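Asker: pasting the structure only:
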């Protein structure tokens, strides 16, 4: 990047989304919007029981309708590869993945038991109501809290590399806690929650000559979808292409292939025609969710506020066929230097679908409990909650005894508190009032891992001097299109308007699923590497030119700015990129390469983003209603590529934190083993009227260890601290500790 006068790098600038116009004008197409010829429509029929077997399924009334093409059930599904060979998708936990229409067994309520395919969507939807299933029902167990005695250790697997188990105990927790002059302990509970992105899950399969398939799928990783399809149906990779250029929200729900993909591909191959399968909002509650979790936290401190004892255990729900795990209890050992630590994590298998990663999986769950307990311990020690955290601050991850690659959390506390006005807080609960409302101020700390995964990208400097870059990643609403355009533009010294970034296509270089807040670091590093590879080729072309000023010049001695390659020591010595590509015999300069994490460098450090969250709530003293009137999040997230899209990411996390703390809860009727509020009128999420003054601060943080760009993902750090800060503010307002999320008015009255 250049520092020449008049040349403005795009990284660090609040550039508007390059895909924004397409989205607001309707030009952007989603999985259920692609027009393909000879399209048939599939509608899924869901089971009415939670456990048992189908004894009879009658499809005759549906098949009798003119225009109904087929009804697929376990009785007539085609023989498939995955019924003979164990199959795993990229995000699969240990166990045996769910197989739609495998047999007559019902594993959970809402399980797909049939697919009706018809000439029109309306006809398929009507015909689906005519399917009659009879069951032999078995006793089901869907309540976590009544089955805690069944808790067991999770099965180990490759997933534990990204989701490590709790660290081994340190010191003697029982002794330290028993002798601690200041202590707290509490039980923290939250029910299951569902992702509910705006776009429903859908797959459109275009059946082409020779049985080739072009698949438009709602997914957070086209690579995962093509792996699924080729393995399950035993199709060569060359005969399948998966595209997902846009996604109307995922939040983790699209990390694994969902069953509409299976249904659509199966029907298209059997009928030898194009098929689209879309799920309903109710069916969005029939796969994956944030698992219900019960936690116990006990903390002890010396009289001066030094925390010396930390206990955190958690029990989460999983399905009977897979062991879905989360990192729930490890965070305390990463944030606080207690010498006596004990942690545990167990699972209870229930008759539900496997839980699924949901924004900040495990992190927002564990931090909600830990940071509320920290607030209570601070009160018991007679200390300000922020000063108490600063008293127990550490620059080490004590779980692994490693330093952080960077950690500007102290500065987050300072800047966040100053912006919020924390110093004027009266610490006494119920001391702040406005009319009939109790005012409460609370704060909490946040932490989320900063990972980088392997990825590849292609960069093409075209004959017209424009740059096209691509990678098979996804933009789940985070601004991936925009920041990748900025990285490419800056690497080769081009304006953003001269760069086109494309994604979401398995014909492009491979990239991992988009989740875990790793996409900016992962794909961004690959994009930078691919553009640098183009730059190196341009340098070779420059050296071949007659009387070239770049003869004998090394790669480290050049820079790119203002559409030119320049000498670093004398930027006036330059050749335009157009001139250089003209030297390539009328062909574009094309390079494909990858970026790998530098494990030799990274393994010596823990890499995380950090936050300090400050919240004000207003609680109606008579009604118990809670309103978050303002909040400040101070974020240490490495290098900020685009302040506008970055701020949007944090704001989105803060909004969801409000939603999680006060509203979201999937209500299970255990008599039926079914989520009953499976719609957006009864599954409450935050709406515009719930959101007031939200402020975001990005604390300057330099980190050359996390990845070549120095970036840390922001998708999850915005949510992890919010629920605890809200719960702590509610305590300050009311004097009541609510450890059962969401905090609804009945718990305060």
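Answerer: Arrived safely, thanks for sending. These numbers come from a predicted model, not from an experiment.
Asker: Only C-alpha atoms from now on, for both contacts and neighbour counts.
Answerer: Will do.
Asker: Any idea how far apart the tips of stretch 15-30 sit?
Answerer: One end of stretch 15-30 to the other measures 24 Å (C-alpha to C-alpha, to the nearest Å).
Asker: Would you mark the buried spots in that stretch?
Answerer: 15, 17, 18, 19, 29, 30 (16 or more other C-alpha atoms under 10 Å).
Asker: now the helices: where do they sit in the stretch 401-550 of the chain?
Answerer: 409-420, 480-491, 519-544 (DSSP state H, counting those that start in this stretch).
Asker: got it, and the stretch 1-150 of the chain?
Answerer: Per DSSP H, counting those that start in this stretch, the stretch 1-150 of the chain carries helices over the ranges 20-25, 60-63, 121-128.
Asker: Can you give the distance from the longest one to the centre of its chain?
Answerer: For helix 121-128, the gap between its own C-alpha mean and the chain's C-alpha mean amounts to 34 Å (C-alpha atoms, centre = their mean, to the nearest Å).
Asker: Check which helices and strands it is in contact with.
Answerer: With contacts taken as 3 or more C-alpha pairs under 8 Å, 6 or more residues apart in numbering; DSSP states H and E, helix 121-128 sits against strand 39-46, helix 60-63, strand 68-72, strand 112-118.
Asker: Quickly compare those and say which is most buried.
Answerer: Across the helices and strands packed on helix 121-128, averaging neighbours per residue (mean count of other C-alpha atoms under 10 Å) puts strand 112-118 on top, at a mean of 27.
Asker: thought residue 469 was touching residue 502?
Answerer: Yes: look at residue 469 against residue 502 with C-alpha atoms under 8 Å: they come within range, at 6.3 Å.
Asker: Below is structure B, check it against A:
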């Protein structure tokens, strides 16, 4: 009766704007007399700038100024300890701070000119001399310097490794079946289609309107306000559309700082855009080395589990990820040990990249479980079910919901897993080896506080807003659905707006948080608006709603109706008229229920089954089909949710087979810093991908019962592919990506 559009495969409400070009991105906003800035990047990895010659650049027509560390304005943050809202422990990178070079590609100058072309050419004329110092960028050559990371606010969303349980050393030594194995993956870069840009519009009163490429407009506002010591009310950040982020936009990138600095100094509007090459000069998925030890009984029961990881970080911040915790939450080994360390190197601080730590840790534990299954002569799925746990062994508490067993069963059935021939290299067609592999996925289902505003306008339309982001996940659409359902309006009568710091505060979009976090705020604010409407209805002469409580009414077809007698109804437009023809407005905050939620571990789960074809002579790999079954609570929109999972599966193929940034450690420089040589999948790489949503009810995670699906689609995919490759070839590759040279 009540539910109209939640759970339906609604097409994206922002789709038309995107395909027609009406949607505007950060570098597409403009202003009168807009100046253009181009960044000059360092060519060394460590050392000092000894001389900068800007004469030739400044002599060009149209060049307004060249900013360097020698002439930059005095800034608030250079004299204080400051962090943005997603900063790890340490001291954030300060562009143009001094003559020190901390990493290769560091911004060392900003050329500002009347046109982009003038600025770009002038930037090529800036001459810089350096005194180089020896640098260290190779994680595997410096594992002996690994140490525990510093803790900070980041650990609230990124908990440290779980406490050890039992006696791992004794249990492992005594285990009849033992496996010790290691896994490595190198650097990866986000590479969203939209380059990082900031267009800073300088107002006559010195106030700034900033169009920024960001996953959280409030974070950019906070950053600018703190760094430049400007009141919040004088900084407005707008970001209605984001051309992909994948985590790269969680922290403000250096073009924002440089654009604001130039605009304030020149008292003129300035845009700074990074090039594709410069997209490789800030955060990335960190190179990580992992080691796993498993001790088991002959029947597959795990007695001992140890998972250790070492990742790189910068010299100035301790970036951390949750890598090893997932193993302990998935499998009920009574004796377990977990360790996570970092190695500071001469490069920029790593940054969250889709399923940060999760896809890293799951790739290792799920490959290790596969290796163990072959050692035991046991079906890989059977081994996982043997060690299945109904409660979180790390925290000794129940899951808010866990339909992983159903994920295994439904995905295996859809895939046809029972037809698998268990022996490696036993399935083939001519020169093509065929392999089947599977893996598990798990990801957090967290909720943070958020605010939203709802307005029923004079013409009976609903306008809802929150300063969240939509990085391509379908946020515009699902928030419109939630609002429409809550107040019984058709989708075309609801407008959801986001990405503006003038709107109510919400967290940045990341970590699969937004559906549960902002969705809860939207639901609550629309319910509050419904309560205001009921108050108006009660006051009407001879009102049939005079004694009604909010639980006694529901909203449908633009009307408020009594549950006891749905023929008793009133149009929402009539209630607006009853308000003197004025809009009715409410603002609300959704808070986390820590008393209730804290008693449970809240995860989304998945099961992934993959088929690969490997050319026996050439070592080329094709992922010919894959099935992912997902348990993620209530699915708000199966169409956009499926797209999220498909996107994660595609990226999983990319991570397993193609994606790596290659550094020449002699120079400390990423060599394939472009989209020609940084390989990502194209249409020809992608074949049959299938998604199942397993029914799951969860009344703990948030008021909507939803779990985000942004990351659960990728976490299990690389391991499933690696396991399928072993089944096809009999060769176990412990380093991602699995390129043909490793198979030949």
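Answerer: Happy to help now that I have it. These figures come from a predicted structure and were not determined experimentally.
Asker: picking that back up, so which of the helices of the stretch 401-550 of the first structure is the most surrounded?
Answerer: helix 480-491 (a mean of 26).
Asker: Just give me the mean distance for that helix relative to the second structure.
Answerer: Helix 480-491 of the first structure, aligned to the second structure and superposed, deviates on average by 0.2 Å (mean C-alpha distance after the TM-score superposition for the first structure).
Asker: just to revisit the earlier point, quick one: which of the helices and strands packed on helix 121-128 of the first structure is nearest residue 354 of the first structure?
Answerer: Minimum separation from residue 354 of the first structure across those (C-alpha to C-alpha) falls at strand 112-118, 14.3 Å.
Asker: Quick check: which helices or strands does the closest one pack against?
Answerer: strand 39-46, strand 68-72, helix 121-128.
Asker: Residue 9 of the first structure: which of these is closest?
Answerer: Across these, closest to residue 9 of the first structure is strand 39-46 (C-alpha to C-alpha), at 46.6 Å.
Asker: start and end residues in the second structure for that closest one, please.
Answerer: Under the alignment (TM-score structural alignment), strand 39-46 of the first structure falls on residues 34-41 in the second structure.
Asker: Relative to residue 154 of the first structure, which of the helices of the stretch 401-550 of the first structure is closest?
Answerer: So among the helices of the stretch 401-550 of the first structure, helix 519-544 is nearest, using C-alpha to C-alpha, at 27.8 Å.
Asker: what stretch of the second structure does that closest one fall on?
Answerer: Mapping helix 519-544 of the first structure onto the second structure (TM-score structural alignment) gives residues 514-539.
Asker: neighbouring contacts of stretch 635-654 of the second structure?
Answerer: With contact meaning C-alpha atoms under 8 Å, 6 or more residues apart in numbering, stretch 635-654 of the second structure is reached by 6-12, 473-474, 478, 481, 623, 679-681, 686, 689-691, 693, 706, 709-718, 721.
Asker: All the strands of the stretch 301-450 of the second structure, residue numbers only.
Answerer: Using DSSP state E, counting those that start in this stretch, the strands assigned to the stretch 301-450 of the second structure run over residues 302-314, 335-345, 391-392, 397-398, 428-429, 432-444, 450-456.
Asker: Just send the ones you listed back as TSV, with distance to residue 289 of the second structure and mean neighbour count too.
Answerer: Shown next, in TSV, are those (distance: least, C-alpha to C-alpha, whole Å; neighbours: other C-alpha atoms under 10 Å):
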stretch	distance to residue 289 of the second structure	mean neighbour count
strand 302-314	5	26
strand 335-345	10	23
strand 391-392	25	20
strand 397-398	30	15
strand 428-429	33	12
strand 432-444	20	27
strand 450-456	36	25
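Asker: so which of those comes closest to residue 149 of the second structure?
Answerer: strand 335-345 (5.9 Å).
Asker: just checking, what packs against that closest one?
Answerer: helix 168-174, strand 302-314.
Asker: can I get these in CSV with distance to residue 32 of the second structure?
Answerer: Compiled in CSV, those are given as follows (distance: least, C-alpha to C-alpha, whole Å):
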stretch, distance to residue 32 of the second structure
helix 168-174, 67
strand 302-314, 40
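Asker: what range in the first structure does stretch 364-372 of the second structure sit on?
Answerer: Across the first structure, the stretch matching stretch 364-372 of the second structure (TM-score structural alignment) is residues 369-377.
Asker: Looking at the helices of the stretch 1-150 of the first structure, which is nearest to residue 83 of the first structure?
Answerer: For the helices of the stretch 1-150 of the first structure, proximity to residue 83 of the first structure was assessed by C-alpha to C-alpha; helix 121-128 is nearest, at 25.9 Å.
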